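Trainee: got a predicted model here, sequence first, then my questions.
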Amino acid sequence: MAVAVIMEFKGATLAQYDQVIEKMNLTKGGPGPAGALGHWVAATDDGLLVTDLWQSREQYEAFARDQIGPYSAEAGIPEQPKVTYLDVHNYFTPGADA
């Protein structure tokens, strides 16, 4: 079952986010990692809000353990994110034929 993952990074900056994305060898607007269905990020008054859509919670958790956590620490992000999981009832795939 698809899962929405909402990550709130208190004290993080967009510059730090860009460093993490570079370390993951991902590019803005490009394809995501295996298992990821969608992603967006925005600055908030006190940090960053990252919202992902994954094929499963297990795929996200493995990616978070292996890449998000270590690379966020390397970029100097001060805290682990507050993470919220939501079971997804439906989602749309851009560019998919109807």
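Mentor: That came in fine, so what should we check first?
Trainee: for the rest of this, base every contact and every neighbour count on C-alpha atoms.
Mentor: Fine.
Trainee: burial of His89, as a residue count?
Mentor: Per other Cα atoms under 10 Å, the neighbour tally for His89 reads 9.
Trainee: what's near enough to touch the spatially closest residue to it that is not a sequence neighbour?
Mentor: Nearest residue to His89, sequence neighbours excluded (Cα to Cα, 6 or more residues apart in numbering): Ala2, at 7.9 Å. Contacts for Ala2 were tallied using Cα atoms under 8 Å, 6 or more residues apart in numbering; they are 53-57, 87-89.
Trainee: so of these, which ones are in helices?
Mentor: Arg57 (DSSP state H).
Trainee: so among the contacts of Ala2, which ones count as buried?
Mentor: Using 16 or more other Cα atoms under 10 Å as the burial test, the contacts of Ala2 include 53-57 as buried.
Trainee: now do the helices in this protein.
Mentor: 14-23, 57-63, 69-74.
Trainee: would you indicate which residues of the last one are buried?
Mentor: Looking back up the chat, that one is helix 69-74. 69, 71-72.
Trainee: then the first one?
Mentor: Within helix 14-23, the residues that count as buried by 16+ other Cα under 10 Å are 16-17, 19-21, 23.
Trainee: below is an additional structure, to be compared with the one above:
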Amino acid sequence: MAIIITFELAGVGQAQYDEAVDRLTGGAGLNRPSDWPVRGLVLHAAGPTPDGGWHVTDVWESREAFEHFAAVLMPILQEVGIPTTPPLVCEAYNVVH
């Protein structure tokens, strides 16, 4: 079952997001799901929030795929100073891509 992951990151900006992406990919960027360090990503969208924070929404093929990614991601977020509060996790009812 696909899941939707949503991070609302108060006080985080594009520079921190870009640094985390660089560390995830060794500087290669995240342009396709195959660029990610683990398999299972369906969709990734990120951008600034009106209050100056950062919003990230991912769709993952399964909870297990996301948990594998989280094991890679969380230490990187800590290194770049992005809060590691738990994301909102919802089962996806419908995914169109």
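Mentor: Looks like it arrived, so ask away. Given the structure is predicted, the values throughout are model-derived calculations rather than measurements.
Trainee: care to give me the TM-score?
Mentor: In this superposition the chains share a TM-score of 0.82, using TM-score structural alignment, normalised by the length of the second structure; 91 aligned residues with a Cα RMSD of 1.6 Å.
Trainee: quick one: residues contacting the residue lying closest to Ile4 of the second structure once chain neighbours are set aside.
Mentor: Nearest non-adjacent residue to Ile4 of the second structure, counting by Cα to Cα, 6+ apart: Val59, 4.6 Å away. Contact analysis of Val59 of the second structure by Cα under 8 Å, 6+ apart lists 2-5, 41-44.
Trainee: what residue of the first structure takes the place of Val59 of the second structure?
Mentor: Using TM-score structural alignment as the criterion, Val59 of the second structure maps onto Leu53 of the first structure.
Trainee: what of Ala46 of the second structure?
Mentor: Checking TM-score structural alignment: Ala46 of the second structure goes with Val41.
Trainee: that match touches Gly47, doesn't it?
Mentor: No. With contact defined as Cα atoms under 8 Å, Val41 of the first structure does not count as touching Gly47 (10.6 Å).
Trainee: can I get the buried ones among the contacts of Ala2 of the first structure in JSON lines with distance to Gly11 of the first structure?
Mentor: Output for those, formatted as JSON lines (distance: Cα to Cα, whole Å):
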{"residue": "Leu53", "distance to Gly11 of the first structure": "23"}
{"residue": "Trp54", "distance to Gly11 of the first structure": "25"}
{"residue": "Gln55", "distance to Gly11 of the first structure": "28"}
{"residue": "Ser56", "distance to Gly11 of the first structure": "28"}
{"residue": "Arg57", "distance to Gly11 of the first structure": "25"}
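Trainee: which of those sits closest to Lys10 of the first structure?
Mentor: Leu53 (20.6 Å; Cα to Cα).
Trainee: distance check, the residue nearest to His89 of the first structure against Val88 of the first structure.
Mentor: Counting by Cα to Cα, to the nearest Å, the separation of Ala2 of the first structure from Val88 of the first structure is 5 Å.
Trainee: picking up where we left off before, now tabulate the helices of the first structure in TSV and tack on distance to Val83 of the first structure.
Mentor: Formatted as TSV, the helices of the first structure follow (distance: least, Cα to Cα, whole Å):
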stretch	distance to Val83 of the first structure
helix 14-23	16
helix 57-63	11
helix 69-74	12
